[in-house]
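Trainee: Provided below are the primary sequence and the corresponding predicted coordinates.
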Amino acid sequence: MFISVVVPVYGCRAALPELCRRLAVTFEDMGARYEIILVDDHCPQNSWDEIERLCAEDEHVVGVRLSRNFGQIRAITAGLDLCKGDWIVVMDCDLQDRPEAIPQLFEKAQEGYDVVFARRVERKDTGLTKLLSRAFYKVYEYFTDGAYDSSLCNFSASRRIVIDNYLRMREHNRGYTMFIKWLGFRQAAIEIEGDERFEGKSSYNFSKKMRMAFELITAQSNKPLRFAVNVGFAIALLSFAYLLYNVIRYFIDGSAPVGWTSTIASIYLMGGLTLSAIGVVGIYIGNIFTEVKDRPLYVVAEILNGKERP
């Protein structure tokens, strides 16, 4: 069995030697041929120097340097485009994902599954991060009519046919776990306890997380458009009912309210809803604009050990 490990590298240079060492020990114990593809997503710590050293010392390590920062998912895609394994493992570089857990993924796969995800238990994240993650998945489930587990992570083992079909999807607004689940192959998840981050902190701040949420939802569902239409229709119906109520009151006892307060409030309310609906439409138009340009998902500046792999 030939196993490829795809690792996007950003902001955790010090973990790379330990990561490669532990992966090598794990695969030697499994008796498997392997390659470790480290994709430098223009890491601010200049991780490429460390990747060059690792590639020179071990032919199993493949280095890929992107021309600039394209984001974690596109870095993963770059590694997947290059890998040749029968099975492909995707994991982070910060050692929160334990290399020693890879045999557990493959043990579960032997039961007939094409994809096995790691479900992190006792996640070593802040309470706010966990709360935002759960909230995002609830919103995502509503807009995409799917069921997703917020404890699942990118750490997974997938059969070659799964990755080949994932790579057929070349849209720019992309995810990994969600897209793999969408493919519908035989899937399973096992609980794996995560470790503390080896170094540094997550590069996903609140702004990046919100942007990613909008991209993923609008890339996979047009339900936000229908939602905006339904909200607009409901408010229009309520406004008409309130207007009819005031007309009836005027003719019965002449007590209908007179003034600008309700008028101005209604104008601002409807104006805000209109702008929101236009904004949702604008996001979809922006997605179309991004896709029709047909630019590459990433640009590779350099590859090490890529030609010598089996």
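Mentor: Right, received. Where do you want to start?
Trainee: hey, let's count contacts and neighbours off CA atoms from now on
Mentor: Fine.
Trainee: tell me what the helix or strand encompassing Val280 is packed against?
Mentor: Taking DSSP states H and E as the criterion, Val280 maps to helix 261-292. Secondary-structure packing of helix 261-292 (3 or more Cα pairs under 8 Å, 6 or more residues apart in numbering; DSSP states H and E): helix 206-220, helix 223-253.
Trainee: Check those helices for me and report the most buried one.
Mentor: When these are scored by mean count of other Cα atoms under 10 Å, the highest mean neighbour count falls to helix 206-220 (a mean of 15).
Trainee: roughly how far is stretch 49-61 from the heart of the chain?
Mentor: In terms of Cα atoms, centre = their mean, to the nearest Å, the gap separating the centre of stretch 49-61 from the centre of its chain is 28 Å.
Trainee: Tell me the spacing between the residue of the chain positioned farthest from its centre and Val247.
Mentor: Distance from the centre of the chain peaks at Asp253, with 59.9 Å (Cα atoms, centre = their mean). Taking Cα to Cα, to the nearest Å as the measure, Asp253 falls 10 Å from Val247.
Trainee: can you give me the end-to-end distance of stretch 243-263?
Mentor: End-to-end distance of stretch 243-263 (Cα to Cα): 11 Å.
Trainee: which residues make contact with stretch 220-240 from outside it?
Mentor: Stretch 220-240 is contacted from outside by 143-144, 218, 273-274, 276-277, 280-281, using Cα atoms under 8 Å, 6 or more residues apart in numbering.
Trainee: For ChimeraX, write a command that selects the buried ones of these.
Mentor: Those of the contacts of stretch 220-240 that count as buried under 16 or more other Cα atoms under 10 Å are selected in ChimeraX with:
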select :143,144,218,273,277,280,281
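Trainee: hang on, the earlier thing: give me the common contacts of Asp253 and Val247.
Mentor: Residues touching both Asp253 and Val247 (Cα under 8 Å, 6+ apart): none.
Trainee: Second structure for comparison follows:
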Amino acid sequence: MHKKISLIIPVYNSSKFLHKTLEAVDDQRKKSSWDLELVLVEDGSPDRSFEVIESLSQTYPYIKAIKLSRNFGHQIAVKTGLSYATGDYIAIIDDDLQDPPSLLPRFFDELDKGYEVVYGIREKRKENEIKKLAYSSFYRILNSISDTKIPLDSGDFCVMTKNVKDKMLTLNEQNPYLRGIRAWVGFKQIGLRYERSGRVEGESGYSLKKLIKIAKDGIFSFSSLPLQVISILGNIGLFISILFTIFTLVRYLANEIAVPGYTTIIIIIAFFNSILLISLGLIGEYIYRIYNEVRNRPHTIIEKTINV
């Protein structure tokens, strides 16, 4: 049965090399005889990315492009692309060819066998050792504390059926963590290992701030552990205070209490104030996310489209 393919690519600061990405996509389209719909989501890029897309759309008529009014973030850009994808099979790749289109036929073969989601498991990443350690540690920590088991070392690179895409879009979260949502919706899924390539050109658009935000979205959206930490800290504080009370009473009965006690008071106050601030910060994070959901603002503002 002939399937329509939707390929979603979020675009950010890619004006210098986007043509290389589309050449690779078109080569694979011809080789695999795809009925292709290429959904490009320009995420408020400060360079000329959308102008380049407009030019490339003359060469590749199957392009469907959406320009966002500002930078809303990678996850929102991908979710916007999902909402515009109409194919039977949907694929998500980056714009820098780290997940080359030549891998997709192997992934689509698994969908033909009956799987609903096929995600990539990254091997031999090209980042520096510190980044690789940070990524590896995060995935393992998240997997151990999450109520939903999220596959280790898997990113957004994946293919899925239209059915799964539609189910993912029913989760109208303001701070989506898509690889977590992909795992949460269930269905028959499988991971395929691949060696991730280096960037074709330029530098990653993921700053430390953006990486931290994605990490927080994953932890706070798929784990209640931060709230449980508050109880743990409270119990630790209670245990220490009981011990200190007993210690103080013993000294009092033995007439060993000195009048000053300045150091002890400062230590106790500092300790419990720290616990209070940590607890308030964790609660505040959840309250802020609840507030975001209640406001029900649109995920994106679309400035311009091509072939939509």
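Mentor: Thanks, I have the structure now. Owing to the predicted nature of the structure, the values given are computational and were not obtained by experimental measurement.
Trainee: about what we covered before: can I get the helices and strands packed on helix 261-292 of structure 1 in TSV including distance to Glu52 of structure 1?
Mentor: Shown next, in TSV, are those (distance: least, Cα to Cα, whole Å):
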stretch	distance to Glu52 of structure 1
helix 206-220	30
helix 223-253	46
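Trainee: Let me know which of these is the nearest to Glu50 of structure 1.
Mentor: Closest to Glu50 of structure 1 of those, according to Cα to Cα: helix 206-220, at 27.0 Å.
Trainee: In structure 1, which residue range corresponds to stretch 188-204 of structure 2?
Mentor: Mapping stretch 188-204 of structure 2 onto structure 1 (TM-score structural alignment) gives residues 186-202.
Trainee: Now the matching stretch: buried residues?
Mentor: Across stretch 186-202 of structure 1, burial judged by 16+ other Cα under 10 Å covers 187-194, 197-198.
Trainee: Give me the contacts around that stretch.
Mentor: Under Cα under 8 Å, 6+ apart, the answer for stretch 186-202 of structure 1 is 11-12, 14-15, 94-98, 101, 105, 108-109, 112-124, 152, 181.
Trainee: Any quick ChimeraX command for the buried ones out of those?
Mentor: Applying 16+ other Cα under 10 Å to the contacts of stretch 186-202 of structure 1 leaves a buried subset, and the ChimeraX line that selects it is:
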select :11,12,14,15,94,95,96,97,98,101,105,108,109,113,114,115,116,117,118,119,120,123,152,181
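Trainee: equivalent range in structure 2 for the next helix or strand after the helix holding Val280 of structure 1?
Mentor: Next helix or strand after helix 261-292 of structure 1 toward the C-terminus (DSSP H and E): strand 300-304. Counting by TM-score structural alignment, strand 300-304 of structure 1 pairs with residues 302-306 of structure 2.
Trainee: And for stretch 48-66 of structure 1?
Mentor: Going by TM-score structural alignment, stretch 48-66 of structure 1 lines up with residues 50-68 of structure 2.
Trainee: Could you pull out the buried residues of the matching stretch?
Mentor: Using 16+ other Cα under 10 Å as the test for burial, stretch 50-68 of structure 2 gives 50, 52-53, 57, 63-68.
Trainee: Check stretch 156-163 of structure 1 too.
Mentor: Neighbour counts using 16+ other Cα under 10 Å place 156-160, 162-163 of stretch 156-163 of structure 1 among the buried residues.
Trainee: Straight-line length of it, end to end?
Mentor: Start-to-end span of stretch 156-163 of structure 1 (Cα to Cα) is 11 Å.
Trainee: Aligned to Val25 of structure 2, what sits in structure 1?
Mentor: The equivalent of Val25 of structure 2 in structure 1 is Leu23 (alignment by TM-score structural alignment).
Trainee: how about its match, what does it touch?
Mentor: By Cα under 8 Å, 6+ apart, Leu23 of structure 1 lies in contact with 99-100.
Trainee: Out of the helices and strands packed on helix 261-292 of structure 1, the one nearest Thr261 of structure 1 is which?
Mentor: Comparison of those against Thr261 of structure 1 by Cα to Cα identifies helix 223-253 as nearest, at 14.3 Å.
Trainee: now that closest one against helix 261-292, angle please.
Mentor: If you take axes from the mean of the first three to the mean of the last three Cα atoms, to 10 degrees, helix 223-253 of structure 1 sits at 170 degrees to helix 261-292.
Trainee: Alright, I will stop here.
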